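Student: Predicted coordinates and the sequence they were generated for:
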Amino acid sequence: MPATAVLKSRSSLEIEISRAIIRFEKEYMGRGPLETKTYVIDDLVVIRLKDVLTLAERKLIETQRDRSAYLVKQSRNELLAAARPMLEAVVRDITGVDVQSVHTDLSTRTGERIIVVTLKERLRFGDCDEGRVA
């Protein structure tokens, strides 16, 4: 891959990543999000997933025990850490660029998860997307 990857369309790439993440969540985590939106900015991929908690996780959080929310967040983080090679492969296959790092957080209050992927190279897009502000 050249020093700067050139892709056809930012929006088509964002849609493709969102669909792949939905598949990943369903196959690996057992439940897909209600809504997913991806934003690509230079060498950064930000993925926002809404309503990712399972019924069991929501019930545990509703008990409002001191550790309930912490346990749900920890288990989700451990699962994603174990699946990181798969997640990186998905992003690499779609963007054509190697992944540098993956960061994530989950809100146990809203059921929203954010995944931030940093790439080893900046992504560039055709003229139609150059002026787009994400």
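Tutor: Everything's here; your move. Numbering: from 1, shown residues only.
Student: Every contact and neighbour count from this point should use C-alpha atoms.
Tutor: Fine.
Student: ranges for the helices of the chain?
Tutor: Listed in chain order, the helices of the chain (DSSP state H) span 10-24, 55-62, 68-82, 84-95, 127-130.
Student: from these, which stretch is densest packed?
Tutor: helix 10-24 (a mean of 18; mean count of other C-alpha atoms under 10 Å).
Student: So which elements touch that one?
Tutor: With contacts defined as 3 or more C-alpha pairs under 8 Å, 6 or more residues apart in numbering; DSSP states H and E, helix 10-24 has these neighbours: strand 35-41, helix 84-95.
Student: Format the ones you listed as TSV; extra columns: distance to residue 102.
Tutor: Below are the helices and strands packed on helix 10-24 laid out as TSV (distance: least, C-alpha to C-alpha, whole Å):
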stretch	distance to residue 102
strand 35-41	14
helix 84-95	8
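Student: Which one of the ones you listed lies nearest to residue 130?
Tutor: Closest approach to residue 130 among the helices and strands packed on helix 10-24 (C-alpha to C-alpha): strand 35-41, 11.0 Å.
Student: what packs against that closest one?
Tutor: Other helices and strands packing on strand 35-41, by 3+ C-alpha pairs under 8 Å, 6+ apart, are helix 10-24, strand 44-50.
Student: mind putting the ones you listed in TSV, distance to residue 111 included?
Tutor: Formatted as TSV, those follow (distance: least, C-alpha to C-alpha, whole Å):
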stretch	distance to residue 111
helix 10-24	15
strand 44-50	6
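Student: ok, second structure coming up, stack it against the first:
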Amino acid sequence: MEKSKGSIEAEISKALTQWEKSYLGRGSIAVKTNILRDMVIVTLNGILTPAEYALCKDKEGLLSIKMTRNSLVESGQEDLKQIIFSITDQEVTSFYTDISTQTGERVMVFKLSGDLEKKLSNG
């Protein structure tokens, strides 16, 4: 049976939460995944610790947290690409991520080799 867009989005959210817990040691509070054309856009909320928020009060601490958190995620990039491939059957051609030290939200964008949204709507 063909999976729906919503079920694939939910599966990606669940898999990335698991990855965060096993690779980074803790997961986000909420994860939302959206498939848009040839992209998978994942928003993760509540990923900073209270100590990290405290450090983010000055610019130096903020830049340090941003750099460290982004480096951690980038170092697991191959795992992330494999997770997306195993769920979507699409190759990840590029990966982008950033974190907001204001909201504690991370955004991940996986650019795919094909238009997954169109493929899903055509069934």
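Tutor: Good, I have the coordinates. Values in this document were obtained by computation on a predicted structure and should not be read as measured data.
Student: How alike are these chains, TM-score-wise?
Tutor: The TM-score (TM-score structural alignment, normalised by the length of structure 2) is 0.91; 120 aligned residues with a C-alpha RMSD of 1.4 Å.
Student: coming back round to it: can you check which of the helices and strands packed on helix 10-24 of structure 1 gets nearest to residue 122 of structure 1?
Tutor: Smallest distance to residue 122 of structure 1 across these (C-alpha to C-alpha): 8.3 Å, for strand 35-41.
Student: what stretch of structure 2 does the closest one fall on?
Tutor: Aligning strand 35-41 of structure 1 against structure 2 (TM-score structural alignment) gives residues 30-36.
Student: for that stretch, which positions count as buried?
Tutor: Using 16 or more other C-alpha atoms under 10 Å as the test for burial, stretch 30-36 of structure 2 gives 31, 33-35.
Student: just those now: which is nearest residue 63 of structure 2?
Tutor: Within these, the smallest distance to residue 63 of structure 2 is 23.7 Å, found for residue 31 (C-alpha to C-alpha).
Student: ok, the counterpart of residue 101 of structure 2 in structure 1 to residue 82 of structure 1 distance?
Tutor: In structure 1, the residue paired with residue 101 of structure 2 is residue 108, using TM-score structural alignment. For residue 108 of structure 1, the distance to residue 82 of structure 1 (C-alpha to C-alpha, to the nearest Å) stands at 20 Å.
Student: Now do the contacts for the match of residue 101 of structure 2.
Tutor: Going by C-alpha atoms under 8 Å, 6 or more residues apart in numbering, residue 108 of structure 1 touches 53, 61, 69, 72-73.
Student: okay if I get those residues as CSV plus distance to residue 11 of structure 1?
Tutor: Formatted as CSV, the contacts of residue 108 of structure 1 follow (distance: C-alpha to C-alpha, whole Å):
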residue, distance to residue 11 of structure 1
53, 27
61, 35
69, 34
72, 32
73, 30
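Student: Which members of those are the farthest-apart pair?
Tutor: Greatest spatial distance among these (C-alpha to C-alpha): 53 and 69, at 11.2 Å.
Student: Which residue is the nearest non-sequential neighbour of the spatially most central residue of structure 2?
Tutor: Centroid check for structure 2 by C-alpha atoms, centre = their mean gives residue 108 as the closest residue, at 3.9 Å. Closest residue to residue 108 of structure 2 apart from its sequence neighbours, by C-alpha to C-alpha, 6 or more residues apart in numbering: residue 97 at 4.4 Å.
Student: same deal with residue 28 of structure 1?
Tutor: Leaving aside its chain neighbours, residue 28 of structure 1 sits nearest to residue 83 (7.9 Å; criterion: C-alpha to C-alpha, 6+ apart).
Student: residue in structure 2 matching that neighbour?
Tutor: Match for residue 83 of structure 1 (TM-score structural alignment): residue 76.
Student: Its match: neighbouring residues, count only.
Tutor: For residue 76 of structure 2, the count of nearby residues is 14 (other C-alpha atoms under 10 Å).
Student: What residues does the counterpart of residue 98 of structure 1 in structure 2 make contact with?
Tutor: Under the alignment (TM-score structural alignment), residue 98 of structure 1 pairs with residue 91 of structure 2. Counting by C-alpha under 8 Å, 6+ apart, residue 91 of structure 2 touches 81, 84-85, 112-114.
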